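Enquirer: I need the structure of the sequence given here:
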Amino acid sequence: MTATFRKLAEQVVARHDDHLLDYGPDKQADRVVAALQRLNRIVDLTPAIGTDIDLAGFGKVPAQYASGNDSYFLLSDASEQLGWFHPRACKWAEKRFAWAVQEQRRIDEERGDGRLGWECLTGHVDLELHLCVDDPQAKPDAGGRRWSDSGDWLISTDRIPDLLASSPWGKEFMDNSMDAFRHAAREIFGDKLKQSPVIGPDGQPTGSNAYDLFEPQLPKDEALRRARRGPALDDEEGLS
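Expert: Have a look, this model is predicted:
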């Protein structure tokens, strides 16, 4: 796998060649390879060749690796497809990874056996690139230049809903997906929702329960099609 990791690392570094910071291309590629090797020790990575990942109709990105039921793609590919300023997308990944570390620590402490777990830490994988990108919205540095630090990440496909909801297409994605979320909530949490009464403004039960709040407006198959339609509307298919 080392040769495969090196090939991807060199491709990623070449993509960001104009923005490399602190290290030259060879050192940056070494850092990417090391990050991939660390991930491969936790999950079994298989190169994905000729496979595209659909971003719910908002674009497609090439899969880089497969692992179990999920695949991994480059955040830079997704940010390009979504028209998302890449340093902003990286800030999203950094924040989500920080939350994952906190959750992993909580799980490890509750388990209480002294072991370090990884189950929360494989959805957002920092490739350890150091980049500098011009950013008109950033505060100027001492020399007057406005820039943001950046990098690149591998993102697991199970993080796509959160990625899209946080992207510039977040509102459109949420509008498209709301009925699909309602169906999923009923399927996953049905019994718990039925046991959760709805409390009115006066502090008294309304007679309904949380299950009623998640009543879909579309049949499941239409809801799933709507969730994948992207920014285009298609009234003829009844998806409006």
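Enquirer: Only C-alpha atoms from now on, for both contacts and neighbour counts.
Expert: Will do.
Enquirer: show me where the chain has helices.
Expert: 2-15, 25-42, 75-82, 86-111, 160-166, 170-194, 210-213, 220-227 (DSSP state H).
Enquirer: Quick check: buried residues in the longest one?
Expert: Neighbour-count burial for helix 86-111, counted by 16 or more other Cα atoms under 10 Å, picks out 86-87, 89-90, 92-94, 96-97, 100, 104-105, 107-108.
Enquirer: what angle separates it from helix 75-82?
Expert: With axes from the mean of the first three to the mean of the last three Cα atoms, to 10 degrees applied, the angle from helix 86-111 to helix 75-82 works out at 130 degrees.
Enquirer: Does helix 86-111 pack against any helices or strands, and if so which?
Expert: Helix 86-111 sits against helix 75-82, strand 124-126, strand 147-150, with contacts defined as 3 or more Cα pairs under 8 Å, 6 or more residues apart in numbering; DSSP states H and E.
Enquirer: now Lys220: how far from Ser156?
Expert: Noted for Lys220: a distance of 25 Å to Ser156, by Cα to Cα, to the nearest Å.
Enquirer: So for the two, which residue has more residues nearby?
Expert: Ser156 (22 against 15; other Cα atoms under 10 Å).
Enquirer: my read: the more buried one touches Ser71, true?
Expert: Yes: taking Cα atoms under 8 Å as the definition, Ser156 is a contact partner of Ser71 at 5.7 Å.
Enquirer: wait, what's in contact with His124?
Expert: Ala93, Arg96, Phe97, Trp153, Leu154, Ile155, Ser156 (Cα atoms under 8 Å, 6 or more residues apart in numbering).
Enquirer: mind running it again at 6 Å?
Expert: Ile155 (Cα atoms under 6 Å, 6 or more residues apart in numbering).
Enquirer: Can you name the two of the buried residues of helix 86-111 that sit furthest apart?
Expert: Greatest spatial distance in those: His86 and Asp108, 32.5 Å, computed using Cα to Cα.
Enquirer: how near is the spatially closest residue to Leu36 that is not a sequence neighbour to His124?
Expert: Once flanking residues are discounted, Leu36 sits nearest to Phe5: 6.6 Å by Cα to Cα, 6 or more residues apart in numbering. Separation of Phe5 from His124 (Cα to Cα): 17 Å.
Enquirer: for comparison, sequence B:
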Amino acid sequence: MRTKERYRLLIDYFTQNFPEPETELAYTNPYELILAVVLSAQCTDKRVNMVTPALFEAFPTPEHLAAATSDDVLPYIKSISYPNNKARHLAGLGRMLVEQFGSEVPSTVEELVKLPGVGRKTANVIVSVIWNQPAMAVDTHVFRVSKRLGLVSKKARTPLDVENELVANLPTELIAKAHHWLILHGRYICVARRPKCEICPLSHFCAFFQKNFPNIPDDPENKLSSL
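Expert: Here you go, the predicted structure:
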């Protein structure tokens, strides 16, 4: 199957079944979202959503966070992965927002990656979610699902490689949505250790499924008993 056909089928399925996907992180403004995304690195959104209400209450604005030390932040995020590093990142992020960006979250990837704890993936999430820019944040889910489905070539060996190929093949107006489609599919269906091929609605064009289960029918009713 040609790559273009895989993209067409992917878009057809998700636009019909999940036309308006959203991040699962809880936030009310760009400032809260950037804190949540920084905390979500190598941590689940569910866990992040458990700690951010108290964090947001304690540091409701960039000015409050700028006045805090990492020791002030740490108690609120101690159940998050790598809490010490992230506490330092958040405290530094608050100061930089106030001192260099007028307490406003930047709207470009180039500016966002200057902030402590903000890499290209985090920056892409921010510009995609907040400003609906055609940015593709490639986390472990997007990387894995793109590879398994056959959306990207074998030459795509880094997150940036995958990002570039996805952006090149997706309609510009759908890139922000496709980011969520791929993440959510990887989080709940195409999981890392054992993908749930028996219930996957994309197996009829999935390169991984076709390679590993060549004799199993695409019909979900028959597929379930064959796996």
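Enquirer: Just give the TM-score of the two.
Expert: Comparison of the two superposed chains (TM-score structural alignment, normalised by the length of the second structure) gives a TM-score of 0.23, and 85 aligned residues with a Cα RMSD of 5.4 Å.
Enquirer: quick one on the thing from earlier: figure out which of the helices of the first structure is closest to Ala66 of the first structure.
Expert: helix 25-42 (10.9 Å).
Enquirer: if we can go back for a sec, packed most tightly, which of the helices and strands packed on helix 86-111 of the first structure would that be?
Expert: strand 124-126 (a mean of 22; mean count of other Cα atoms under 10 Å).
Enquirer: ok, back up a step: save the buried residues of helix 86-111 of the first structure as JSON lines, and put in distance to Val32 of the first structure too.
Expert: JSON lines is the format used below for those (distance: Cα to Cα, whole Å):
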{"residue": "His86", "distance to Val32 of the first structure": "18"}
{"residue": "Pro87", "distance to Val32 of the first structure": "18"}
{"residue": "Ala89", "distance to Val32 of the first structure": "18"}
{"residue": "Cys90", "distance to Val32 of the first structure": "15"}
{"residue": "Trp92", "distance to Val32 of the first structure": "19"}
{"residue": "Ala93", "distance to Val32 of the first structure": "16"}
{"residue": "Glu94", "distance to Val32 of the first structure": "16"}
{"residue": "Arg96", "distance to Val32 of the first structure": "20"}
{"residue": "Phe97", "distance to Val32 of the first structure": "17"}
{"residue": "Ala100", "distance to Val32 of the first structure": "21"}
{"residue": "Gln104", "distance to Val32 of the first structure": "23"}
{"residue": "Arg105", "distance to Val32 of the first structure": "25"}
{"residue": "Ile107", "distance to Val32 of the first structure": "28"}
{"residue": "Asp108", "distance to Val32 of the first structure": "27"}
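Enquirer: ok, so of those, who is nearest Arg182 of the first structure?
Expert: Out of these, the member with the shortest distance to Arg182 of the first structure (by Cα to Cα) is Arg96, at 23.8 Å.
Enquirer: And the closest one, how far from Ile155 of the first structure?
Expert: 11 Å.
Enquirer: before we move on, back to that, to Val61 of the first structure, which of the helices and strands packed on helix 86-111 of the first structure lies closest?
Expert: Once those are compared by Cα to Cα, helix 75-82 is nearest, at 5.9 Å.
Enquirer: In the second structure, which helix is the longest?
Expert: helix 83-101.
Enquirer: Buried residues, that helix. List them.
Expert: Buried residues in helix 83-101 of the second structure (16+ other Cα under 10 Å): 83-84, 86-98.
Enquirer: ok, those residues vs Glu5 of the second structure, which is closest?
Expert: Distances from Glu5 of the second structure to the buried residues of helix 83-101 of the second structure, taken by Cα to Cα, are shortest for Lys86, at 41.4 Å.
Enquirer: Can you tell me the closest non-neighbouring residue to the closest one?
Expert: Distances taken as Cα to Cα, 6+ apart place Leu39 nearest to Lys86 of the second structure, at 6.6 Å, with adjacent residues excluded.
Enquirer: same check, this time on Lys171 of the first structure
Expert: Ala165 (7.0 Å).
Enquirer: if I look at that neighbour, how far off is Phe73 of the first structure?
Expert: 17 Å.
Enquirer: more neighbours, these two?
Expert: Taking neighbours as other Cα under 10 Å, Ala165 of the first structure and Phe73 compare with Phe73 leading, 21 against 16.
Enquirer: circling back to that earlier point, quick one: the residue nearest to Lys86 of the second structure from Leu224 of the second structure, how far?
Expert: 37 Å.
Enquirer: who's more crowded, the two?
Expert: Neighbour count, other Cα under 10 Å: between Leu39 of the second structure and Leu224, Leu39 has more, with 28 against 14.
Enquirer: how far away is the more buried one from Glu57 of the second structure?
Expert: From Leu39 of the second structure to Glu57 of the second structure the distance is 16 Å (Cα to Cα).
Enquirer: One more: Asp72 of the second structure?
Expert: Asp72 of the second structure is 13 Å from Glu57 of the second structure, by Cα to Cα.
Enquirer: Comparing those two, which residue is more hemmed in?
Expert: Asp72 (15 against 9).
Enquirer: Out of the helices and strands packed on helix 86-111 of the first structure, which gets nearest to Arg186 of the first structure?
Expert: strand 124-126 (27.9 Å).
Enquirer: Toward the C-terminus, what is the element adjacent to the helix or strand hosting His179 of the second structure?
Expert: Taking DSSP states H and E as the criterion, His179 of the second structure maps to helix 175-188. The first helix or strand that comes after helix 175-188 of the second structure along the chain, using DSSP H and E, is helix 207-212.
Enquirer: That following helix - contacts with which helices or strands?
Expert: With contacts taken as 3 or more Cα pairs under 6 Å, 6 or more residues apart in numbering; DSSP states H and E, helix 207-212 of the second structure sits against helix 140-149.
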